[in-house]
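Participant: Starting from these lines, generate the structure:
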Amino acid sequence: MTDLRNTGRGIMREVIGDDYFDKREASTNAFNAEARRLSEEYCFGEIWSRPGLDRKTRSLLSITTMIALNRQHELRIHVGTALNNGATPDEIREVLLQSIIYCGLPAGLEGVRVAEEVLASRGLL
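Facilitator: Here you go, the predicted structure:
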């Protein structure tokens, strides 16, 4: 395993949490292993490890990106990641409101629904 991949896996475990990481590990198979390797090495090992932005900011940016791309599954993960990285529900709400304007009302409202589910599941609503 490369140093970049080890770095990425460590960051991934920290930002998405042990439970999700362990489930992801348990579901890795011959078909998805290479895609997961790319995610670990380049997304987390290369980009999330850069010093230019803190993890909370990266998480909040990821929320907007997932809304813009209409990726609810990944949005759920990134709302949880943002909370793990120190974002508050108020900060997440502000990102959602900005996303409504820049990404469009339907996509933004879907983002609000997804975020509400995550926040409620953590007892934050």
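Participant: drop to CA atoms for contacts and neighbour counts, all remaining ones
Facilitator: Will do.
Participant: can you give me the helices in this protein?
Facilitator: 3-16, 18-26, 33-38, 55-69, 72-84, 89-103, 105-121 (DSSP state H).
Participant: want to throw these into JSON lines with distance to Gly45 and mean neighbour count?
Facilitator: Output for these, formatted as JSON lines (distance: least, CA to CA, whole Å; neighbours: other CA atoms under 10 Å):
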{"stretch": "helix 3-16", "distance to Gly45": "3", "mean neighbour count": "18"}
{"stretch": "helix 18-26", "distance to Gly45": "15", "mean neighbour count": "12"}
{"stretch": "helix 33-38", "distance to Gly45": "9", "mean neighbour count": "13"}
{"stretch": "helix 55-69", "distance to Gly45": "13", "mean neighbour count": "20"}
{"stretch": "helix 72-84", "distance to Gly45": "16", "mean neighbour count": "21"}
{"stretch": "helix 89-103", "distance to Gly45": "25", "mean neighbour count": "17"}
{"stretch": "helix 105-121", "distance to Gly45": "26", "mean neighbour count": "18"}
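Participant: to compare against the first, here's another:
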Amino acid sequence: MSDQGKFDDLPEVRRRGLEKMEQVYGFEMSDGEGDFFGYTVEHLFGDIWQRPGLSDRDRRLFLIGMLVGQRADDVLGIQVPAALANEELTAEQLRELVILACHYDGWPNGSRFNSVVEAAIGKAQKPS
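Facilitator: Okay, here's the model as predicted:
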């Protein structure tokens, strides 16, 4: 993920946040501008995602559940592939989440979630 020392010239909380974003999302980050980006990096990833008490997998499971309920397929399209890439959830576990979502949040929404999951699994299984 991050290159050694890539964020060393930034304040500690900014560096920690950007490194955590890379770890959580599974892709390379660069520093950005503006308050929205700053709060996301420094507060959400520099603080909240680093708190003790829950593993990254626990946080991801909870987040995926909330995103399914909000029908936030765009953000699920980031979280589901990252869960696979970080080996926090397997393809089989994601498919189980789809079945659970269908029964608790309705079949149409579960079907949308299934499309996100199957696309992520298909992409992850293709040889690079």
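Participant: In TSV: the helices of the first structure, plus distance to Ser49 of the first structure.
Facilitator: Listed next are the helices of the first structure as TSV, based on distance: least, CA to CA, whole Å:
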stretch	distance to Ser49 of the first structure
helix 3-16	7
helix 18-26	17
helix 33-38	15
helix 55-69	9
helix 72-84	15
helix 89-103	22
helix 105-121	25
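Participant: Arg95 of the second structure and Gly69 of the second structure: what is the separation?
Facilitator: Distance of Arg95 of the second structure to Gly69 of the second structure, computed by CA to CA, to the nearest Å: 16 Å.
Participant: and what of Arg14 of the second structure?
Facilitator: 31 Å.
Participant: corresponding residue for Ala85 of the second structure in the first structure?
Facilitator: Counting by TM-score structural alignment, Ala85 of the second structure corresponds to Asn84 in the first structure.
Participant: before we move on, what about Asp73 of the second structure?
Facilitator: Aligned partner of Asp73 of the second structure by TM-score structural alignment: Gln72.
Participant: show me what contacts Thr90 of the second structure?
Facilitator: 83-84 (CA atoms under 8 Å, 6 or more residues apart in numbering).
Participant: From the centroid of the second structure, which residue is nearest?
Facilitator: Gln79 (3.2 Å; CA atoms, centre = their mean).
Participant: I figured that residue was touching Ile64, is that so?
Facilitator: Yes - at 7.0 Å, Gln79 of the second structure and Ile64 qualify as touching, with contact defined as CA atoms under 8 Å.
Participant: and the counterpart of Thr40 of the second structure in the first structure, how far is that from Met12 of the first structure?
Facilitator: Using TM-score structural alignment, the equivalent of Thr40 of the second structure in the first structure is Ser39. As judged by CA to CA, Ser39 of the first structure and Met12 of the first structure stand 9 Å apart.
Participant: now Thr65 of the first structure
Facilitator: Counting by CA to CA, the gap from Thr65 of the first structure to Met12 of the first structure is 18 Å.
Participant: No further queries at this time; thank you.
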